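Peer 1: okay, sequence plus prediction incoming.
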Amino acid sequence: MEEKKLKLEDLLGETPATENKDQIEYVAIIGAGVMGQGIAQTIASSGLDVIIIEKDQKNLELAKEKIQNSMRYEIERWAMTESEMKSILSRIRWSLDLEEVAECDLIIEAIVENYQLKRILFKKLDEIANPETIFVSNTSTLSLTEIAEVTNRRDKIIGMHFLNPVPKVPLVELVKGMDTSDDTVLKSKKFARKIGKTAIEVYEYPGFVTTRAIVPLLNEAMHILLEGIASAKDIDIAMKLGYNFKMGPLELADSMGLDEVLTWMEQLWKKLGEPRYRPCPLLRKLVRERKLGKKSKEGFFKYDDDGNIIE
């Protein structure tokens, strides 16, 4: 009786033909703000190519300068080498043309937290991008399902809420909308691991975990300052020494951007109706005065060009 010869695939199993096709290798980021810059740096650091798309040339040039300054600061701290910085920057492209997303495997939206603007953007992207491309929103308070309604790929839309500063925070919240497929979730998890992030799955609900938990703390710290109970410096010292926080709540709010924090509070206050999310009047005052925190060099504290508090 002739003995059947074993083939390699009999031992290892068949390799899916779609494996390479499913790989995420080229990522687009829409929005060159603080979050967009951080996400781009993180992705490029992992060896993937990324393109940042912004609608305004001035904002694009400013973002280029900021991302380079951020990495140069890391070099000064011996946390990065010149060759690493050059390698990261070589993987980042910049553009004003939304049509560039056509060849991307994954698109991350990192624009302002505005429901209508996000829907308009997703509708445009849906017309341009490859049908298999996954759309990601970095929203922290808005409904992913409602944003996805304007597209023809609701199963390929997911939320990935990154935290600032993105290159240093090893966490991302993975938000599954009502129509998000299990395949999209799986691919997004693999992508998160690839860029060095631990992904936690959360239900689609205003604020998810991190924003909903941190906002009341920030708000209460602002009220303590408003009521004159302690200075901004002493409030932050109390939380850092008393509860082992790496950064006090007021400096944390400054680093997030006070306009962003105000938007989160207003969204949560509007959607949940709970007083703990009602923005402190002091926060509204600072935002009106365009004292937005580290990005404007003044908020609850004043900052130098490297983002360090000026005593």
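Peer 2: Thanks, I have the structure now.
Peer 1: from now on I want contacts and neighbour counts done on CA atoms only, so please keep to that.
Peer 2: Will do.
Peer 1: straight-line length of stretch 106-118, end to end?
Peer 2: Distance between the two ends of stretch 106-118: 16 Å, counting by CA to CA, to the nearest Å.
Peer 1: gap between it and the chain center?
Peer 2: The chain centroid and the centroid of stretch 106-118 are separated by 11 Å, computed with CA atoms, centre = their mean, to the nearest Å.
Peer 1: got the buried residues for it?
Peer 2: By 16 or more other CA atoms under 10 Å, the buried positions in stretch 106-118 come out as 106, 107, 108, 109, 110, 111, 113, 118.
Peer 1: next, format those residues as JSON lines and append secondary structure.
Peer 2: Shown next, in JSON lines, are those (DSSP: H, G, I helix; E, B strand; the rest coil):
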{"residue": "106", "secondary structure": "strand"}
{"residue": "107", "secondary structure": "strand"}
{"residue": "108", "secondary structure": "strand"}
{"residue": "109", "secondary structure": "strand"}
{"residue": "110", "secondary structure": "coil"}
{"residue": "111", "secondary structure": "coil"}
{"residue": "113", "secondary structure": "coil"}
{"residue": "118", "secondary structure": "helix"}
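Peer 1: same list (those residues) but as JSON lines, adding distance to residue 254.
Peer 2: JSON lines is the format used below for the buried residues of stretch 106-118 (distance: CA to CA, whole Å):
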{"residue": "106", "distance to residue 254": "30"}
{"residue": "107", "distance to residue 254": "28"}
{"residue": "108", "distance to residue 254": "24"}
{"residue": "109", "distance to residue 254": "23"}
{"residue": "110", "distance to residue 254": "19"}
{"residue": "111", "distance to residue 254": "19"}
{"residue": "113", "distance to residue 254": "17"}
{"residue": "118", "distance to residue 254": "25"}
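Peer 1: structure two is appended below for comparative analysis:
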Amino acid sequence: MLREVNQELVQAAERKLEVSLGTAVRKAKLSQTECDEIRGRIRFTDSMAEMADRDLVVEAVIESLPVKTEIFGQLGKIARPDALLATNTSSIPIMQVAAATERPERVVGLHFFNPAPVMPLVEIIACEVTSDETLRRAREFAADQLGKTTIRAKDRAGFVVNALLIPYLLSAIRMAEAGLASVEDIDQGMVGGCGHPMGPLALTDLIGLDTTMAVAESMYAETKERLYAPPALLMRKVEAGELGRKSGRGFFTYPKK
């Protein structure tokens, strides 16, 4: 069951799924029968009430604590008492989200990476009151049912991956801001010199400059470490609507689809 906030976005999600499955069939990664079976297992809605009978609900909205706590407040009243409530946050401490529910012991972090169908890793994060049963069920879901590689992380802003990744991305932005190298040469340096599949600025465009800034701000708010502070160049680009691939322009320019 996939819930979106209105029918327009529900229809967009359905179209996106159809395109994705159609591509998999054309590339012979799925048969038409498998495609039809997958499509038949997925339902779409714009009603939060449809979550009432779920075993597990995964929230994956924007990286905003007020938005997430509002949703978890609703889920705490709607979901079954034994349902797991998971957040896909990439940086916000899980305890801050769990505090919005009446059952914080059922709340856990399940952080998937973009694109989730392809990337093998899921970070599992327990807050101070997450129960052992919740952790066990969360790991069984991610590892046994989805076949993902799982790692455990402490409930600290950024967890494992972003605590290492975000300072790297921000350093590349500061280097471009200072004029020490062009954005093309910064990225080529990391691809050709370190064997990275993608340079840091292209990766920031893929993640979204607004998402990168929100994650950095969340980590800086908790740690006050300067290496997590968003550079001015990043803030100006977000203010200008240059958000990366999703807006067509970030550190690089992307052709319209």
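Peer 2: On my side now, so go ahead. Just so it is clear, the structure is predicted and the values come from calculations on it, not from any experiment.
Peer 1: overlay them and tell me the TM-score.
Peer 2: Superposed pair, TM-score by TM-score structural alignment, normalised by the length of the second structure: 0.92. Supporting alignment: 256 aligned residues with a CA RMSD of 1.8 Å.
Peer 1: and the buried residues of stretch 106-118 of the first structure, which two are the farthest apart?
Peer 2: Spanning the widest gap among those are 106 and 113, at 20.1 Å by CA to CA.
Peer 1: name the helices or strands packed onto the longest helix belonging to the second structure?
Peer 2: Secondary structure of the second structure per DSSP state H: the longest helix is helix 7-26. Here helix 7-26 of the second structure touches helix 32-40, strand 44-45, going by 3 or more CA pairs under 8 Å, 6 or more residues apart in numbering; DSSP states H and E.
Peer 1: and that helix with helix 32-40, angle?
Peer 2: Angle, helix 7-26 of the second structure to helix 32-40, by axes from the mean of the first three to the mean of the last three CA atoms, to 10 degrees: 160 degrees.
Peer 1: how much does helix 7-26 of the second structure stray from the first structure?
Peer 2: When the first structure is overlaid, helix 7-26 of the second structure sits 3.4 Å from its aligned residues on average, using mean CA distance after the TM-score superposition for the first structure.
Peer 1: what residues of that helix count as buried?
Peer 2: 10, 13, 14, 21, 22, 25.
Peer 1: what lines up with the third one in the first structure?
Peer 2: Using TM-score structural alignment as the criterion, residue 14 of the second structure maps onto residue 64 of the first structure.
Peer 1: check residue 212 of the second structure too.
Peer 2: Using TM-score structural alignment as the criterion, residue 212 of the second structure maps onto residue 261 of the first structure.
Peer 1: also residue 39 of the second structure?
Peer 2: Using TM-score structural alignment, the partner of residue 39 of the second structure in the first structure is residue 89.
Peer 1: and the nearest residue to its match once chain neighbours are set aside, what does it touch?
Peer 2: Leaving out its chain neighbours, the residue that sits closest to residue 89 of the first structure by CA to CA, 6 or more residues apart in numbering is residue 44, at 7.5 Å. Residue 44 of the first structure makes contacts with 50, 88, 89, 91, 92, as judged by CA atoms under 8 Å, 6 or more residues apart in numbering.
Peer 1: which among those residues gets closest to residue 125 of the first structure?
Peer 2: Nearest to residue 125 of the first structure among the contacts of residue 44 of the first structure is residue 50, at 16.4 Å by CA to CA.
Peer 1: so is that closest one in a helix, a strand, or just coil?
Peer 2: Under three-state DSSP, residue 50 of the first structure falls in the strand class.
Peer 1: do the same with residue 135 of the first structure
Peer 2: For residue 135 of the first structure, the secondary-structure state derived from three-state DSSP is strand.
Peer 1: returning to what we had before: for the contacts of residue 44 of the first structure, give me JSON lines that also has distance to residue 128 of the first structure.
Peer 2: JSON lines is the format used below for the contacts of residue 44 of the first structure (distance: CA to CA, whole Å):
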{"residue": "50", "distance to residue 128 of the first structure": "17"}
{"residue": "88", "distance to residue 128 of the first structure": "27"}
{"residue": "89", "distance to residue 128 of the first structure": "26"}
{"residue": "91", "distance to residue 128 of the first structure": "23"}
{"residue": "92", "distance to residue 128 of the first structure": "21"}
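Peer 1: so where do the strands sit in the first structure?
Peer 2: 26-30, 49-53, 92-95, 106-109, 134-137, 157-162, 171-176, 198-202 (DSSP state E).
Peer 1: picking up where we left off before, neighbouring contacts of the longest helix of the second structure?
Peer 2: For helix 7-26 of the second structure, contacts defined as CA under 8 Å, 6+ apart pick out 3, 4, 30, 31, 32, 35, 44, 45, 46.
Peer 1: OK, contacts around residue 199 of the first structure?
Peer 2: By CA under 8 Å, 6+ apart, the residues touching residue 199 of the first structure are 171, 172, 173, 174, 189, 192, 193.
Peer 1: shared with the second structure, which of those residues?
Peer 2: For the contacts of residue 199 of the first structure, the aligned pairs still in contact in the second structure (both residues aligned by TM-score structural alignment, their matches' CA atoms under 8 Å) are 171, 172, 173, 174, 189, 192, 193.
Peer 1: out of the strands of the first structure, which one sits most buried?
Peer 2: strand 157-162 (a mean of 27; mean count of other CA atoms under 10 Å).
Peer 1: give the aligned range of it in the second structure.
Peer 2: Mapping strand 157-162 of the first structure onto the second structure (TM-score structural alignment) gives residues 107-112.
Peer 1: with the first structure superposed, average distance for that stretch?
Peer 2: Comparison of stretch 107-112 of the second structure with the first structure after fitting gives an average deviation of 0.7 Å (mean CA distance after the TM-score superposition for the first structure).
Peer 1: how close does residue 266 of the first structure get to residue 275 of the first structure?
Peer 2: Using CA to CA, residue 266 of the first structure is found at 11 Å from residue 275 of the first structure.
Peer 1: out of the two, which sits in the busier spot?
Peer 2: Remark: of residue 266 of the first structure and residue 275, residue 266 carries more neighbours, 17 against 10, as counted by other CA atoms under 10 Å.
Peer 1: ok, the more buried one - contacts?
Peer 2: Listed by CA under 8 Å, 6+ apart, the contact set of residue 266 of the first structure reads 277, 278, 279.
Peer 1: Throw those residues into a markdown table and include distance to residue 202 of the first structure and neighbour count, thanks.
Peer 2: What follows is those, written out as a markdown table (distance: CA to CA, whole Å; neighbours: other CA atoms under 10 Å):
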| residue | distance to residue 202 of the first structure | neighbour count |
| --- | --- | --- |
| 277 | 20 | 24 |
| 278 | 24 | 18 |
| 279 | 25 | 24 |
